[in-house]
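A.B. asks: With the sequence up front, the predicted model follows.
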Amino acid sequence: MSVTLKLATSLDGRIATASGESRWITGEPARRAVHQLRAEHEAVLIGIETALADDPELTVRLPGWNGRQPARVVLDSRQRLTPGCRLVTTARDIPTYVVATSAPDPALTAASVRVVQVRAVGEDRPELKTVVAALAAEGLSRIFVEGGGQVAASFLRCGLVDALEWFRAPIVIGGEGRPGVGALAVAALVDAPHFRRVEVRELGDDLWERYERI
């Protein structure tokens, strides 16, 4: 099982302005690289807030691409994903999972969304180690996490991130912007998640930094 976390941020680690504007922080070459990374994984995972705010498809959209599409996974404790969103309306064509902490919603299962029920922790959030194990049981062993700052922080806090794919744009948004990684409750540097940089590439004006967990 492997988990890769993708971040696309400003130089100061922000994924959006205070108002939520985020399209597009990085340029076209970086976005194309993200699609290639999606193609290399078995599932793309986001949180429900990202799903509701952006209504994404989470598909591989590369010129001439005719390979398989990765499964889509949404962390959605209360099953707030709406029947009319793109993920649900395309669930019959592309495997789509909702990870919830309650019994499956018939409206989602009727649309061919696969609801995986796991135990809750904290404020009714899915327990991530259980989530990863449940997805592995579904045959999804290479997960690409594209969620917002809270999802990123949750995976890092649990020690589940094996690799980081960090796309950094040459802009500065400032402290009022939305962070790429939420609170980690790190009291000492020794407790912070540590990674080793393995590669840096230039993609137009952006940098693509690749890291592996130490």
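C.D. replies: Arrived safely. Residues are numbered from 1 along each chain as shown.
A.B. asks: C-alpha only now, for contacts and for neighbours.
C.D. replies: Noted.
A.B. asks: Residue 126 - how many residues pack around it?
C.D. replies: Residue 126 is flanked by 20 other residues according to other Cα atoms under 10 Å.
A.B. asks: same thing with residue 19?
C.D. replies: By other Cα under 10 Å, 9 other residues sit near residue 19.
A.B. asks: Make sure it is indeed in a helix.
C.D. replies: No - with DSSP: H, G, I helix; E, B strand; the rest coil as the criterion, residue 19 is assigned coil and is not in a helix.
A.B. asks: Distance of it relative to residue 176?
C.D. replies: 9 Å (Cα to Cα, to the nearest Å).
A.B. asks: center of this structure, which residue is that?
C.D. replies: By Cα atoms, centre = their mean, the chain has its centre lying nearest to residue 146, at 2.0 Å.
A.B. asks: Do I have it right that that one meets residue 6?
C.D. replies: Yes - here residue 146 lies in contact with residue 6, judged by Cα atoms under 8 Å, at a distance of 5.5 Å.
A.B. asks: rewinding a little: who are the contact partners of the residue nearest to the centre of the chain?
C.D. replies: Residues near residue 146 by Cα atoms under 8 Å, 6 or more residues apart in numbering: 5, 6, 7, 44, 45, 46, 152.
A.B. asks: ok, and here's another one to check against it:
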Amino acid sequence: MKQLRVTLKIASSLDGRIALADGTSQWITSADSRARGHRMRAEHDAIMVGIGTVLADDPLLTARTVPLPARQPMRIVADSQARLPPASRLARSADLGRVIAVTAGGPGGGALEAAGVEIWRCGNGVRMSVTDFVRRAEAEGLRTLLLEGGSTLAASFLRAGLVDEIAWFRAPILIGGDGLPAAGSLGLMDLKSAARWRPVATERIGDDVLDTYVRSEH
């Protein structure tokens, strides 16, 4: 039985877009929603994003709460081909807490390890396996994981049935069909195959809305 509880955090427009067509996403939701997101980070053992998010935004991924948390969550990048730049803010801030690059298992990553980034090899040498990653995370003692993006990483965990909860922040704007979707392809052939989610909470945060869902058993 899976022990790692995975929460997918989405910050989107009303029509479910997380960025413009060119990847611009700062900032869709409000400062108050982003502050709430930092509190969510502080409540989890680890934060995970895809390498595309890192290359586009160069995030730090720390929990910047007031006051700061006693311990920063582990920061994890899904990075099949070890493309995380050693000069990125993540790699250069390994002294703030553990930074992990999860690769597909092939060669490479030496420069990252020299910069203080840990390499977890979880895959077949070509593609990272989210199920292998979850097993490694559990072996490392992680119990809660916050997925923050992007759409490819979200879809990988959703396809594998590994997401337990969705925290969906929606801003009162429309981006349109040329924007980037909250989740990539799920490969559904019919609606009966779609996972069902049960709404458990709705919260107004200024003009934004935070909806929380848990996976339905039915």
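C.D. replies: Ah, there it is. Treat the numbers as computed from the prediction; the structure is a model and nothing was measured.
A.B. asks: What's the match for the residue nearest to the centre of the first structure in the second structure?
C.D. replies: Here residue 146 of the first structure is matched to residue 148 in the second structure, going by TM-score structural alignment.
A.B. asks: Which helix or strand contains that match?
C.D. replies: strand 144-149 (DSSP states H and E).
A.B. asks: now do residue 38 of the first structure
C.D. replies: Element membership for residue 38 of the first structure, per DSSP H and E: helix 28-39.
A.B. asks: Which residue ranges of the first structure form strands?
C.D. replies: 2-9, 14-16, 43-47, 71-75, 96-100, 114-117, 120-121, 125-126, 142-145, 163-168, 178-179, 195-203, 206-213 (DSSP state E).
A.B. asks: Redo these as a markdown table? Include distance to residue 132 of the first structure.
C.D. replies: Shown next, in a markdown table, are the strands of the first structure (distance: least, Cα to Cα, whole Å):
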| stretch | distance to residue 132 of the first structure |
| --- | --- |
| strand 2-9 | 9 |
| strand 14-16 | 25 |
| strand 43-47 | 11 |
| strand 71-75 | 11 |
| strand 96-100 | 10 |
| strand 114-117 | 11 |
| strand 120-121 | 14 |
| strand 125-126 | 10 |
| strand 142-145 | 8 |
| strand 163-168 | 15 |
| strand 178-179 | 24 |
| strand 195-203 | 20 |
| strand 206-213 | 17 |
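A.B. asks: Counterpart of residue 16 of the second structure over in the first structure?
C.D. replies: Using TM-score structural alignment, the equivalent of residue 16 of the second structure in the first structure is residue 13.
A.B. asks: show me what contacts that match?
C.D. replies: Contacts of residue 13 of the first structure by Cα under 8 Å, 6+ apart are 168, 179, 180, 181.
A.B. asks: okay, those in JSON lines with distance to residue 98 of the first structure next?
C.D. replies: Converted to JSON lines, these look like this (distance: Cα to Cα, whole Å):
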{"residue": "168", "distance to residue 98 of the first structure": "30"}
{"residue": "179", "distance to residue 98 of the first structure": "25"}
{"residue": "180", "distance to residue 98 of the first structure": "23"}
{"residue": "181", "distance to residue 98 of the first structure": "22"}
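A.B. asks: Kindly indicate the member of those residues with the most neighbours.
C.D. replies: residue 168 (26 neighbours).
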